[in-house]
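Provided below for reference: sequence and predicted model.
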Amino acid sequence: MEADERQTMSERIPVQIVETFEPSRPRTKTRSTDQLIHTRSFTGLFRNLRLGGAGFLFLLFFGTVWLNWGGRQAVLWDLAESRFHIFGATFWPQDFILLSALLIICAFGLFAITVFAGRVWCGYTCPQSSWTWLFMWCEKVTEGERNQRIKLQAAPWGPNKLARRAAKHTLWLGISLLTGLTFVGYFTPIRPLAQELMTLQLGGVSLFWILFFTAATYINAGWLREAVCMHMCPYARFQSVMFDKDTLTISYDAARGENRGPRKRDVAPASVGLGDCIDCQMCVQVCPTGIDIRDGLQMECIGCAACIDACDSIMDKMGYARGLVSYTSEHQLQGGKTHLLRPRLIGYSAVLLIMIGALAVTLAERPMVSLDVSKDRGLFRENSLGQIENIYSLKIINKTQQRQRYRLELVDSDGFQLQGKTELSLAAGEIVDLPVSVALVTDKPKSSSQAVSFKVVDSDEPGIYSVAKSRFVAPLNR
């Protein structure tokens, strides 16, 4: 009975096999027999843009750490002192909410750019991609062009192969060591750190982290390469939910390119029943992840536009129009028009602008003095005048870059009197723990626990102040 029902269901619901690309044209990888991707050298507009952008980012990363500002390192996350210096501003643990806001802004910025132009972050500014391109350049310098590298890979070990491989790995390790030193230099002053490293006197935690980031850079950019983008990075997995039919992605114009096939330059494609694609494999050979863009949009595509530059160069040589592979949208490929302004992109952009504005206002109004209050564990005591006292510890931080004079006072605390030191002077960035007491000057408290507010105010600039609240405990019956 059940077998008959299953047979009936299989007859009613036919199974259809769907191919995502032509079976006669399997996906092509630029891998040699040992599964390594050997990319080909190329030139073009997008390559120049990527080199310019990566060069600027390298200059920022490797150069900023050596700048000085006011007698100290300009950008330094001082873990020992729990403060973050960025040029003229100093941030404290109390300001870390600003870091969270900055990370959220970066996330929304990534969402907005992904909706607009796909994975351009991966192709142009991602550290993994930038360092991988740099390591591939080292490989080209030491081992030659693509065909030479493939032959070298297949050749038996000998003096030539050993020398070239040693030169390549020496460059890789040198760049990796410089990267590790620079990264740690943002957390430990770079100048003494570099001096200790050069004199082999570096030890402890700093040495561990330099070696750790050296190894991470060497392995990720030198050995893993595209595997990080294809298998380890989560961005490739969730980017598809942000794409729509107007997102600009790198695409192959199949209507114009098919049928593919070689031909002489002076032969019109239509006369031999071919499209503009001459099936030269250049777009495949320059791809850092080894995909064939002609198979359609794929998760492995990082949006680097190397295939666009390669294809445009071939179109120029053949005398055809550029754009067989280009940044385009699904709507445009279907003969429609790309809509740049659309609800999702407008929404992300609006939220991004609002958050940037809110962060700017918060930074501008950030109090340059910090006040934290902690009450003594004891409930209360009676002083020599018969008044009830509570003891507090005030932690005051001067967040400015100059010495400041401050005044302590109670606000909105009728019936209480601040006792102890009320005037103090703090150097730039100084932290002081100040014990004070508050006395109840009325005959009877309103309740057993009342709110008291402490205020520290700049004596020269009253607009700079900070307020913190605590509780005052007193017995109702004396």
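Happy to help now that I have it.

only C-alpha atoms for contact and neighbour calcs from this point on.
Fine.

Please give me every residue in contact with the residue nearest to Glu382 when sequence neighbours are not counted.
Closest residue in space to Glu382, ignoring its immediate chain neighbours: Ile388 at 4.6 Å, by Cα to Cα, 6 or more residues apart in numbering. Contact analysis of Ile388 by Cα atoms under 8 Å, 6 or more residues apart in numbering lists Phe380, Arg381, Glu382, Ala439, Leu440, Ala474.

In strands, which of those appear?
Taking DSSP state E, the ones among the contacts of Ile388 that sit in strands are Arg381, Glu382, Ala439, Leu440.

got those residues as a markdown table, with neighbour count and distance to Glu430 columns?
Rendered in a markdown table, the data for the ones in strands among the contacts of Ile388 read as follows (neighbours: other Cα atoms under 10 Å; distance: Cα to Cα, whole Å):
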| residue | neighbour count | distance to Glu430 |
| --- | --- | --- |
| Arg381 | 14 | 31 |
| Glu382 | 13 | 33 |
| Ala439 | 23 | 28 |
| Leu440 | 21 | 31 |
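
Which one of those is nearest to Cys122?
Distance ranking of the ones in strands among the contacts of Ile388 against Cys122, using Cα to Cα, places Ala439 first at 62.0 Å.

Where do the strands of the stretch 351-478 of the chain begin and end?
369-375, 381-382, 388-398, 404-411, 416-419, 423-426, 431-440, 449-458, 465-473 (DSSP state E, counting those that start in this stretch).

Can you redo the ones you listed as a markdown table, where the extra columns are distance to Leu224?
Shown next, in a markdown table, are those (distance: least, Cα to Cα, whole Å):
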| stretch | distance to Leu224 |
| --- | --- |
| strand 369-375 | 46 |
| strand 381-382 | 67 |
| strand 388-398 | 46 |
| strand 404-411 | 53 |
| strand 416-419 | 64 |
| strand 423-426 | 51 |
| strand 431-440 | 46 |
| strand 449-458 | 55 |
| strand 465-473 | 51 |
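
Out of the ones you listed, which is closest to Leu177?
Evaluated with Cα to Cα, these place strand 431-440 nearest to Leu177, the distance being 36.0 Å.

ok, structure two:
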Amino acid sequence: MSSRAIPIVPIKIHPRLPRGRFHNGRVAMVLLTQLLFFVTPWLTWHGRQAVLFDFPGSRFHLFGLTLLPQDFVYLAALLIFCAIALFWWTALAGRLWCGFSCPQTVYSQIMVWIERAIEGDRKARIALDAAPWSAKKLALRSASHGTMIAFSLATGFTFVGWFVPVRELVGHVDGWPLFWLLFYAAFTYLLAGLLREKVCLFMCPYARFQGVMFDKDTLVVSYDAQRGEPRGGLKKDATAPRGDCVDCGLCVQVCPTGIDIRRGLQYECINCAACIDACDEVMDKIGAPRGLIRFSSENRLAGKVDSARRLLLRPRVAVYGALMGVVGIATAYGFATRAPLEMNVLRDRAFLVRETPEGWLENGYTANLVNTGDETLILRFRVDGLPGAKLAEPTIVTLAPEKSASVMLRVDAPPEAVQRGSQPLRIVAESVDEAGVSVGEKTSFIGE
């Protein structure tokens, strides 16, 4: 029985640094996402934090927009839109989200950069793993992991700054903010600093059900076996047929999940396209056309599709696109018609109807007002819908930005204009100096 040498593979994957257009795209996405994440909480808008998810105050501030609990339908719409967009994008280009924008991928990439800057390139890190513990190894590992922990703490601080005014956190973090800072930092270090690709391989559910959103026209990172096989090194006197793949193994070395794309589509592939950059670089060196590994589909590789239009003209892509359009238009319409003033009216339960000294019939109401805008509103009230009805006394309310108030109102109506039982009435609050700012609420007036 012949024995065969088994290659020694490091337990920890140390991806080689690729070079190329897709790698540049990934770097750009890391920089863009982290710029948005770290800078946004420090922006101000009319004297307050521009973006703040204030759960204790039940308010979400998005620059000039303030969302209240009754506006959470917009948050639900946003989540639905994002879910459909992910399905749409997956049907088009597989797990491109995972390879370029997923927080796990982004933070893992940052941790690899830290490790590479301190411990060296791929060969140096593998050698350091295999070396016995020494003062040098301890110093390098302490420096790299200490830097990762410092970065994780910075992400935890920034994360909390999205929910608690970030300037209040500087120099003073305790209680629940401190707990969530440490919690988020610990998970950032654990998932991105220690586990990395294992999260994609064993913990992420998206990798498991992505196949149901693929079809034979979905673009994925693919190896062109017809062009690349049989593999073999370059030999000047070789007479046997040989494909373009020189079996250099660089596509495996640069892969953050450690797979060989030449084995076909695998759930571990996150479509980061690092193998495309590595292979294109080799093709340039040997004078072969680029694209041995490229974004392609099963039908394209088989020569069944000649036009890129097939990528978009598919039922599932059209359905996902239509659903995105419906949700997006409905949400945009809701925002466009959303007034900076909100009101609800409750009847005074202390009495249904009473007679005034003048012989008129009177009902009582409580108007609850919320100013969701950035300007102070001076409001007056009037009543519509019931002939002859009027407020018992003029009422003016000053409402500061993002403040609420409850106002007691009494509505009087002449007996001859009121029927027995309930009849519709509308109470209107309107700004004295801001044209077009008004809100009305339907209620009822009870007669004798």
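Perfect, I can see it now. Computed from a predicted model, the values in this text were never measured in an experiment.

Any idea what the TM-score comes out to?
With the length set by TM-score structural alignment, normalised by the length of structure 2, the two chains reach a TM-score of 0.91; 438 aligned residues with a Cα RMSD of 2.3 Å.

Quick one: map Thr337 of structure 2 onto structure 1.
Matched by TM-score structural alignment, Thr337 of structure 2 corresponds to Glu365 in structure 1.

Give me the distance between that match and Phe87 of structure 1.
18 Å (Cα to Cα, to the nearest Å).

and what of Leu51 of structure 1?
27 Å.

can you check Gly420 of structure 1 too?
According to Cα to Cα, Gly420 of structure 1 and Phe87 of structure 1 sit 36 Å apart.

Gln419 of structure 1 too?
For Gln419 of structure 1, the distance to Phe87 of structure 1 - Cα to Cα - is 38 Å.

Repeat that for Gln285 of structure 1.
As judged by Cα to Cα, Gln285 of structure 1 and Phe87 of structure 1 stand 45 Å apart.

And for Ser10 of structure 1?
Distance of Ser10 of structure 1 to Phe87 of structure 1, given as Cα to Cα: 71 Å.

of those two, who's got more company?
Shown here are Ser10 of structure 1 and Phe87; by other Cα atoms under 10 Å, Phe87 has more neighbours (15 against 11).

what's the matching range in structure 1 for stretch 174-189 of structure 2?
The aligned range for stretch 174-189 of structure 2 in structure 1 is 203-218, by TM-score structural alignment.

Please identify the buried residues of that stretch?
Across stretch 203-218 of structure 1, burial judged by 16 or more other Cα atoms under 10 Å covers Ser206, Leu207, Ile210, Leu211, Phe213, Thr214, Thr217, Tyr218.

How about stretch 307-326 of structure 1?
Applying 16+ other Cα under 10 Å to stretch 307-326 of structure 1 flags 307-315, 318, 320, 323-326 as buried.

quick check, nearest of the residues you listed to Lys444 of structure 1?
Nearest member of the buried residues of stretch 307-326 of structure 1 to Lys444 of structure 1, counting by Cα to Cα, is Ser326, at 81.2 Å.

Remind me which helix or strand the residue lying closest to Phe61 of structure 1 once chain neighbours are set aside belongs to.
Nearest non-adjacent residue to Phe61 of structure 1, counting by Cα to Cα, 6+ apart: Thr182, 7.7 Å away. Assigning secondary structure by DSSP states H and E places Thr182 of structure 1 in helix 159-185.

matching residues in structure 2 for that helix?
Taking TM-score structural alignment, helix 159-185 of structure 1 hits residues 135-161 over in structure 2.

Adding distance to Leu102 of structure 1, write the contacts of Ile388 of structure 1 out as a markdown table.
Shown next, in a markdown table, are these (distance: Cα to Cα, whole Å):
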| residue | distance to Leu102 of structure 1 |
| --- | --- |
| Phe380 | 43 |
| Arg381 | 46 |
| Glu382 | 49 |
| Ala439 | 43 |
| Leu440 | 44 |
| Ala474 | 44 |
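
related to what we said a few turns ago, residues contacting the match of stretch 174-189 of structure 2, please?
Outside stretch 203-218 of structure 1, the residues that reach it (Cα under 8 Å, 6+ apart) are Trp131, Trp172, Leu173, Ser176, Leu177, Leu178, Thr179, Gly180, Leu181, Phe183, Val184, Thr188.

Sort out which one of the residues you listed lies nearest Leu102 of structure 1 for me.
Using Cα to Cα, those come closest to Leu102 of structure 1 at Phe183, 19.7 Å.

what about the closest one, distance to Val228 of structure 1?
Distance of Phe183 of structure 1 to Val228 of structure 1, computed by Cα to Cα: 20 Å.

Please report the distance of the aligned residue in structure 2 for Gly118 of structure 1 from Val221 of structure 2.
Aligned by TM-score structural alignment, Gly118 of structure 1 pairs with Gly94 of structure 2. The spacing between Gly94 of structure 2 and Val221 of structure 2, counted by Cα to Cα, is 9 Å.

Next: Ala143 of structure 2.
Ala143 of structure 2 is 36 Å from Val221 of structure 2, by Cα to Cα.

again, but for Lys235 of structure 2
29 Å.

just to revisit the earlier point, spatially, what comes nearest to the match of Gly118 of structure 1 if we skip its sequence neighbours?
Val220 (5.5 Å).

how about whichever residue in structure 1 pairs up with the one you found, what does it touch?
Applying TM-score structural alignment, one finds that Val220 of structure 2 aligns to Thr249 in structure 1. If a contact means Cα under 8 Å, 6+ apart, then Thr249 of structure 1 has Ala117, Gly118, Arg119, Leu297, Gly303, Ser326, Tyr327, Thr328, Ser329 as its contacts.

Reformat those as a markdown table; add secondary structure and distance to Gln195 of structure 1.
Shown next, in a markdown table, are the contacts of Thr249 of structure 1 (DSSP: H, G, I helix; E, B strand; the rest coil; distance: Cα to Cα, whole Å):
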| residue | secondary structure | distance to Gln195 of structure 1 |
| --- | --- | --- |
| Ala117 | helix | 44 |
| Gly118 | coil | 43 |
| Arg119 | coil | 40 |
| Leu297 | coil | 49 |
| Gly303 | coil | 40 |
| Ser326 | strand | 49 |
| Tyr327 | strand | 48 |
| Thr328 | strand | 51 |
| Ser329 | coil | 53 |
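
Just among the residues you listed, which is most surrounded?
Gly118 (26 neighbours).

measure that one to Thr338 of structure 1 for me?
14 Å.

Run a quick neighbour tally on Ile149 of structure 2.
For Ile149 of structure 2, the count of nearby residues is 19 (other Cα under 10 Å).

I'd like the distance between it and Ala192 of structure 2.
According to Cα to Cα, Ile149 of structure 2 stands 11 Å off from Ala192 of structure 2.
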